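1. Dropping the sequence and predicted coords here.
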Amino acid sequence: MHIMTIDFEASCLPRHGRSYPIEVGIADGGMSRSWLIRPHDDWAGWDWTPEAEALHGLSRERIAQEGLPASVVLAELVAAAQGCRVLADSLIDQYWLDTLAAAAGAPSPFAIQHVATLFDEERADEARVGAAVAFADGQGATRHRAAGDALWLSALIAHIRGVMLPAPQPILLAAQ
């Protein structure tokens, strides 16, 4: 099955309070897409930390103005992930997908698998994973933004699997 990577940026980490997704990005074969997510009314009063904002650089004002409704983001994300195995480098991404789906009034559309599952399947030892991390780090993806983090993970997976990728090409970066 074809692999697509996913990453979310959020209002804060759950250990700091009630967290909601503010950006989601996907990558596939050196191409990426991202969406800013307008805060849903259900998330009013949920937490926002200055540490999270400093990390991803997205302000509340920007996502309120430039973000798309949860239902629009979810529909486009579901269409993009059709027929794909979706992987992330953090288990918390499933929580944010579930939170996005709930705000859109829909069930969670797919399960996100942790990349470690693929490492096990590929019998990637620590040295091989380290080499893949170094390769991904050298690809120049913008980190701590959803599309960039998804591109980084896509490069890491390609290296593990021995797949050559074209140079990263962001596509249709909605509300970048």
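-> Done, it's in.
2. Please make it C-alpha for all contacts and neighbour counts, starting now.
-> Fine.
3. Helices of the chain, residue ranges please.
-> Remark: helices assigned in the chain by DSSP state H are 50-56, 60-66, 70-81, 92-103, 115-121, 126-137, 146-161.
4. Show me what the longest one is packed up against.
-> Applying 3 or more C-alpha pairs under 8 Å, 6 or more residues apart in numbering; DSSP states H and E, one finds that helix 146-161 makes contact with strand 2-10, strand 21-28, strand 31-36, helix 126-137.
5. Can you tell me what sits against that helix?
-> Contacts to helix 146-161, defined as C-alpha atoms under 8 Å, 6 or more residues apart in numbering, come from residues 4-9, 23-34, 88-89, 119, 122, 124, 128-129, 132-133, 135-137, 139, 141-143, 164-165, 168, 170, 173.
6. Now do it: distance to the chain's middle.
-> Centre-to-centre, helix 146-161 and its host chain are 11 Å apart (C-alpha atoms, centre = their mean, to the nearest Å).
7. Only the buried residues of it, if you could.
-> Of all the residues in helix 146-161, those buried under the rule 16 or more other C-alpha atoms under 10 Å are 146-160.
8. among these, which two are most distant?
-> 146 and 160 (21.2 Å; C-alpha to C-alpha).
9. Please compare the first structure with the one that follows:
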Amino acid sequence: MNSPSQPVFIDFEASSLDLVASYPIEVGICLPDSSTHSWLIKPHVLWNDWSESAEEIHGLCRQRLVDEGIEVYRVVKEMNELLSGDIFCDAWTFDSFWMHRLFKAAKAKPTFHLDSISMLLNEEQILKWQDVRQQVISEMDIVTHRAANDAMILQETWKRLQHIK
């Protein structure tokens, strides 16, 4: 599915930034061919946390997740069908927590391994990451804090940094 030369990127949006009570509300991936997939996640019965300030950032209300979200077991099944090997994110502490919470609720194990994008970058690339990312966001002119878009921003930022060895 992917290799270090053509990585897959993933991003989660969540109910809040509380690393005890929060849960994933959306997950998006960007594949090596730049195609994206995303899932709005129906809150599991035990997931009650909600932050109005987080809602203002990602623009998703809890009722929309209840009405339009996909059950956790189906999200996990589809992710496992699409993904294998190492998958990269930019906020490993949060993303790994939300991924674990998602898979635990579905009583499943991932067929892939989540790792930090920093594992793909050298020191100079890490130092330039934020500036290049901001340039990508400005040029792509897409909504941020939506999972598939953010995964696409990760991919494009990574691509632009590849000339720095």
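-> Arrived safely. Owing to the predicted nature of the structure, the values given are computational and were not obtained by experimental measurement.
10. returning to that earlier point: separate out the buried members of the contacts of helix 146-161 of structure 1.
-> Here, 16+ other C-alpha under 10 Å leaves 4-9, 23-34, 88-89, 119, 124, 129, 132-133, 135-137, 141, 168, 170 buried among the contacts of helix 146-161 of structure 1.
11. Can you find the partner of residue 22 of structure 2 in structure 1?
-> Using TM-score structural alignment as the criterion, residue 22 of structure 2 maps onto residue 19 of structure 1.
12. quick one: its match from residue 98 of structure 1, how far?
-> 12 Å (C-alpha to C-alpha, to the nearest Å).
13. so where is stretch 47-58 of structure 1 in structure 2?
-> Using TM-score structural alignment, stretch 47-58 of structure 1 pairs with 49-60 in structure 2.
14. Just the buried residues of that stretch, please?
-> 49, 50, 54, 55, 58, 60.
15. about what we covered before: what's the burial count for the match of residue 22 of structure 2?
-> Neighbour count of residue 19 of structure 1, defined by other C-alpha atoms under 10 Å: 20.
16. Run a quick check on it versus residue 12, I expect a contact.
-> Yes. Taking contacts as C-alpha atoms under 8 Å, residue 19 of structure 1 lies within contact range of residue 12: 5.3 Å.
17. Need the overlap of contacts for these two.
-> Joint contacts of residue 19 of structure 1 and residue 12 (C-alpha under 8 Å, 6+ apart) are 47, 48.
18. OK, contacts around the residue nearest the centre of structure 1?
-> Nearest residue to the geometric centre of structure 1 (C-alpha atoms, centre = their mean): residue 7, 1.1 Å. Contacts for residue 7 of structure 1 (C-alpha under 8 Å, 6+ apart) come out as 24, 25, 26, 88, 89, 93, 146, 147, 149, 150.
19. What is the nearest of the residues you listed to residue 70 of structure 1?
-> Nearest to residue 70 of structure 1 among the contacts of residue 7 of structure 1, with distances taken as C-alpha to C-alpha, is residue 24, at 10.8 Å.
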